[in-house]
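# Need a 3D model of the sequence below.
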Amino acid sequence: MISNPQHALAFGTLNLIGTDAEQAATGFQFQALGDDADWGNPVPIEQKITSWLQDGAIVALTGQDNRQMFLRIQVLADDSNALAVAEQALMFESYRRNLLTWTPPDGAGEPCVFTVVMSSFDEVPNDLNDLRVIATYGLKIQAEPYVRAQTMVSATKSTQSGTQVITSIDACTSATGWAFQKQPAGGPPTSAPPGVIGGGWLSGVASDIFTNLATRVSMVRTGLSTSLAGSPYIRIEATSTLTNAKYAYGTSGMTFKLNGIVAPVAVQEGNLYWFDAAALGISTLNSLEITVQAGGTSSTNSVRINAYDVSRSNMLGTKATNRQLSRILQVAGSARTQGSLVLSDETKALGTALIYTCPATPGLEQPSLRRLLTSGNSPTVDSTLISGFSSDINTLHTFDVPTTGLPPGGYLLLARLGIGSVLISPWTITWAAKSRQAGVNLPGVQTGTRVIASPPQWDIYEIGTMTLPPRKMGSGGLVRIELSCNSSCLIDEAWLFNIDTGRLTRVECGTGAPTPGTLANRLWLDSPTLESPVPTVWLGTEADRSDSYHAAAELKSFGNHEFVPPEMNVFTVTSYAQETTITLSHYPRFHTRVAAA
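Now for the predicted structure:
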């Protein structure tokens, strides 16, 4: 029991936990009564999906509807006129959008702000109330589903400048210093060297995992003693495969430790996991651990961990040029929130800008394809391009995407193309998507063409849409994307965007020095709100948005970007600017109670 409660409840400008001092000053005070008060709850909006399930049903959550709240309020007044003035004050705060702010009574909790969509009240009649100079009202409130914090927060990620240097720590071609460990739930641990696979990597496999009991399986490297001076970022290339097993509750893949310290993934690029060792206080890397916790789902099961490479770098994440970057932003709170995402460069207009947001999920965060090129004409270095290279797709180009980095769904294939040595107009771009297993193309190929008339020197084109992978495959499968053209046609970069899970916006911001009204070095993506119930895209040059304006003809496509805790990936492309910063500003949102930051 709290002996000296410090709680507060404000409806707009009205204090609903009034004091005698307030009544002495105004002639009345409001008191919210605990009887039949109801904070309400978010109301799930669910959609049943038709399926082949023989029993049960698949239900998708499409959003949350408004919460319905109720407060019983009593007015204590000096006289009947003061009662009327109090009712007038309540009327001014009702029947409109407003804020209801509740502060928990122990003084430790954060203020909880309910965004009121609409409210109304009814007087509760009582024949003795007028004699006691009291009025009682039932206040009905319809509020947004989630409560928010009082203070807006911002998360920012900048561009790392300079040349990236990646230095190998362990190429994983020898088992020296490595151990493969298995720790069953409640059982003794076992340890053995991992196997060296002929292709040049290490592999450990644990069988006979206890059914429905978590078994801890790890690849551990010790004896490194590697200084990280000047290169504090660790890159580990690894995969895990489960057969007749599932990840333990609360886990969804591999976890990592550096020097025995749990290391959160800072950037993930398919099977490449990047870590900020300096943020963990690590200046010398002595050991690392790759762990999977899993339970068997049948009597025959296994968990395999493959380690391919361990390196260190002076930059976080793979850098070709700074014109395309994948960055993870922290989203505060526990519920999806409204926010404003800004992409900016202080000295240059952005050029063609792509912003793709998605959950921090393996594969989605790095949609660029050139890094996965397996065959085609030799690339030519060109530092003015987005990828830093160009090659002519008059010869078939193939890109092999691991299925582990390709969540199933609908995909959009974009490519930035330019005129080659000989122009045949129109271009006919031919594409194909193939499932491959063990080096063999499986039946069920998706194909298409895109005809482009009078192409300019460089532009980004929508090549096609597809459902990937074309066929379901095990973790060793690949999806091969093929691109070719009937003419000499240079490709700078291509991208595969998952449009089921992610959201994509493209805006033409111009090239050159920032100029108000024409050449924009700042691009804002704003969520729908009560005041503006559609997503909005703004351009401008000033950080305070004083010269901003809605994108019109400059806007080529837009998505309704979602900001979901605890983190999200933001992949950006800017054809002109190279020193971009992204910032997400938002109110942390929660179910009913706001947690401290």
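
# can we go C-alpha only for contacts and neighbour counts from here?
OK.

# Next, count neighbours for the closest residue to Arg370 other than its chain neighbours.
Setting aside the residues directly before and after it, Arg370 is nearest to Glu493 in space (CA to CA, 6 or more residues apart in numbering), at 5.9 Å. As a burial measure, Glu493 scores 22 neighbours (other CA atoms under 10 Å).

# So which residues make contact with whichever strand or helix holds Glu493?
Secondary structure from DSSP states H and E places Glu493 in strand 489-498. Contact with strand 489-498 is made by 356, 364, 367-370, 385-394, 409-421, 423, 504, as judged by CA atoms under 8 Å, 6 or more residues apart in numbering.

# and the helix or strand following that strand, which residues are buried?
The C-terminal neighbour of strand 489-498 among helices and strands, as given by DSSP H and E, is strand 503-508. The neighbour-count check on strand 503-508 (16 or more other CA atoms under 10 Å) flags Arg503, Leu504, Thr505, Arg506, Val507, Glu508 as buried.

# Please give the structure of this sequence too, so both can be compared:
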Amino acid sequence: MSHTLTLGTLPLTHTTADPTYGYVFNVLAEGATYGAATSVREIVVSLLADGDLTRTTRYGNREVTFAVEITGPSLAAVARGEAALRGEIGKSNTLTWQPAGAVATVFDVIDSEMRQTFDDLAELRRRRTFVVTLTCAPHARSVNPVVIPALPSGSTTALVDNCNTEGPAWTATRNGASAAATTFWEAGAIGVAELDNATGTAPETWTLTRTGSVNFSTTRYLVAELRVMGSTSTTVIAIIDSGLPTQRILQHLETRKLTDGSSHYQVTWDTTGVTASSITFWHRTNDPSQTYQGLIIRNLNRTALVPGVTARQQARVITPGGTERTPASIHVEAADGSTALGTAIVHTSPESGAGYSPPQRRWRTFGNTVTADPNTFSGAFEHIHPNHVVSAVPSESLPPGAYLLAARLYPSAAATARIEVLTSTIPTGASKINEVGFRTPVKFPVSNSWYFVGLGVLTLPSARMTTGKVEIDILNLDAATVGVQIDEWWLFRVDDNCALTVVNTARPHIWLDSPDVNTPVPTVWEGSSASARTHPGAGVLAMGNHTLDPNGTAVFTATSGGNHPKTDATLYRRWHSNAAE
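Sure thing, here's the model as predicted:
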């Protein structure tokens, strides 16, 4: 197979004579280049005496240049070839490069031009050369789009270990030395711990290792219910041994506090493409003053779906592949394909491995009387008066940066309520510090209706720390005028490559299309079926564009109209210069 280069539908290499006019194209190697994406950089403010800190914020277009030689039986035929080439110039187009023995690569052409390099001797030989310059999108792409399918609504879950039996499958260490893995510390759970640790010593490290083959090919997530003793840090690292020379640290997707009163957390890791011969759980306690320290695990499972924070709030990771971020069309569908989505929330952010997820009610520590309600996002609601409603999220699950604090609120009257928001940092073993806050007037046009409200943007944590918690306090200052209830409140990352879209729809499908070279603005669609798209009506809130990171993007979806919304994505894999698949 020889290489080919095609502009639009016009082959430019190894062409046979045009059947009507007899002209032939040939691309000259000399001076040809596919160019490179142009980095758009900004200087980061610093206290460096000399030099600058810079960062790339985005990429500008690349410029592709090559010379096309046109020959023919006559100059009239050559002119016909020139006209055919000109027909592909000056418009949105594609350039497809097919190397010998490899997959094809496509460059999206935004604009283009051509100029003749005149040569009188070439004219005598019925040969003319044109230099073609193409302004292309920064990165190459694969030829065909890829569909990342929705995960099943009813998750396939399989038990790995119920963790209630001691034996050779479980081993443990304390500070690197062998220790007992035992069910002594908690009934129905395996653990390693010490109740008489000398106070004031350095933080201790604990591991629990389960030996035994586990195949995650059809269930790409590992889920453990665990409890850490003598530590406010919930960070537990999962390490897979697959019999290879190096072990693999799993990507941490989400941590959520269980509400069964057991003090356990449910932690989820990504195990895509893994077959494990053993799994090790590693934890370091962060408070050396505690006399009791350790790690306890129960109910180790593998599953095809990231466990939902609640039935109406779902999280998943979409890994598009390629080497560059890519625009996508994200499709959200009701579980049954027919129930109205209601208020649909979609948030995307680069998968950091920190376990970040927007919902905060799961971290609630204080508030008012809670009423269970399966029709809410969180499964419950309460007034935000007379007490503050308070949540305290582990700092390690919040990548430092900017966050939009939003809440779903229900007013008792059509009025304006001042909502007070406070945030503070609680370092491990210390009192809260650096409390900051603001008051936001929220106008409710109608009483007794749920509203999605953006309360303000916070920089979190409010103070630098290694481990601890970030506290959020929310209070209604005008309860005498209007009572306000709160369902869920969220911390949405608003840093680079993060995006949030909220759509109110009476239909069961929405599509969020990122800008691309053909449509330079984002588009929101809604539909009554998977094949019918219409523009939505009023009620769209958008912040950022939903682009997907090649190594994984966390996609959070919530719908007020029904449980277990499904999310899929259609995209082109993007590459630096040459597609690999």
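
# May I have the TM-score of the superposed chains?
Once superposed, chain against chain, the TM-score is 0.80 (TM-score structural alignment, normalised by the length of the second structure); 529 aligned residues with a CA RMSD of 3.9 Å.

# From Val390 of the second structure, how far out is the residue mapped onto the residue nearest to Arg370 of the first structure from the second structure?
Matched across to the second structure, Glu493 of the first structure falls on Glu488, judged by TM-score structural alignment. Applying CA to CA, to the nearest Å, the value for Glu488 of the second structure to Val390 of the second structure is 12 Å.

# Then Gln360 of the second structure?
Taken as CA to CA, the span from Gln360 of the second structure to Val390 of the second structure is 9 Å.

# ditto for Asp270 of the second structure
For Asp270 of the second structure relative to Val390 of the second structure (CA to CA), the value is 30 Å.

# Please identify the helix or strand for Glu42 of the second structure.
Using DSSP H and E, Glu42 of the second structure sits in strand 38-44.

# In terms of secondary structure, what does that strand contact?
Packed against strand 38-44 of the second structure, as judged by 3 or more CA pairs under 8 Å, 6 or more residues apart in numbering; DSSP states H and E, are the following elements: strand 53-60.

# Tell me what angle the strand it packs on forms with strand 38-44.
If you take axes from the mean of the first three to the mean of the last three CA atoms, to 10 degrees, strand 53-60 of the second structure sits at 150 degrees to strand 38-44.

# Would you map the strands across the stretch 151-300 of the second structure?
Taking DSSP state E, counting those that start in this stretch as the criterion, the stretch 151-300 of the second structure carries its strands at 157-161, 170-174, 177-179, 190-194, 205-215, 221-229, 237-241, 248-249, 251-257, 265-270, 275-284, 293-303.

# Measure the mean distance from the third one to the first structure post-superposition.
Same thing as strand 177-179 of the second structure. Superposing on the first structure and averaging over aligned pairs (mean CA distance after the TM-score superposition for the first structure), strand 177-179 of the second structure comes out at 3.3 Å.

# all helices of the second structure, in order?
Assigned by DSSP state H, the helices in the second structure fall at 75-86, 120-124.

# what's the burial count for Glu30 of the second structure?
Neighbours of Glu30 of the second structure using other CA under 10 Å come to 8.

# and if you look at Ala413 of the second structure?
Ala413 of the second structure: 17 neighbours (other CA under 10 Å).

# likewise Ala538 of the second structure?
Neighbourhood size, Ala538 of the second structure [other CA under 10 Å]: 9.

# Could you do Ala57 of the first structure as well?
Ala57 of the first structure has 12 neighbouring residues, counting by other CA under 10 Å.

# Then the one 10 residues further on?
Residues contacting Arg67 of the first structure under the criterion other CA under 10 Å number 21.

# That one matches what in the second structure?
By TM-score structural alignment, Arg67 of the first structure lines up with Arg62 in the second structure.

# State the distance from that match to Val27 of the second structure.
Noted for Arg62 of the second structure: a distance of 19 Å to Val27 of the second structure, by CA to CA.

# what does Ala169 of the second structure give?
64 Å.

# same deal with Thr105 of the second structure?
17 Å.

# Pick out whichever of those two has more residues nearby.
Shown here are Thr105 of the second structure and Val27; by other CA under 10 Å, Thr105 has more neighbours (23 against 20).

# In contact with Ser395 of the second structure, which residues are there?
With CA under 8 Å, 6+ apart, Ser395 of the second structure has these contacts: Pro461, Thr467, Gly468, Lys469, Val470.

# mind listing what the nearest residue to it once chain neighbours are set aside touches?
Residue nearest to Ser395 of the second structure in three dimensions, not counting chain neighbours: Lys469, with 4.8 Å by CA to CA, 6+ apart. Lys469 of the second structure makes contact with Ala392, Val393, Pro394, Ser395, Thr425, Ile426, Pro427, Thr428, according to CA under 8 Å, 6+ apart.

# of those residues, which stay in contact in the first structure?
Retained in the first structure: Ala392, Val393, Pro394, Ser395, Thr425, Ile426, Pro427, out of the contacts of Lys469 of the second structure (criterion both residues aligned by TM-score structural alignment, their matches' CA atoms under 8 Å).

# PyMOL command to pick out the buried ones of those?
In PyMOL, a selection of the buried entries from these looks like this (16+ other CA under 10 Å):
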select buried, resi 392+393+394+395+425+426+427
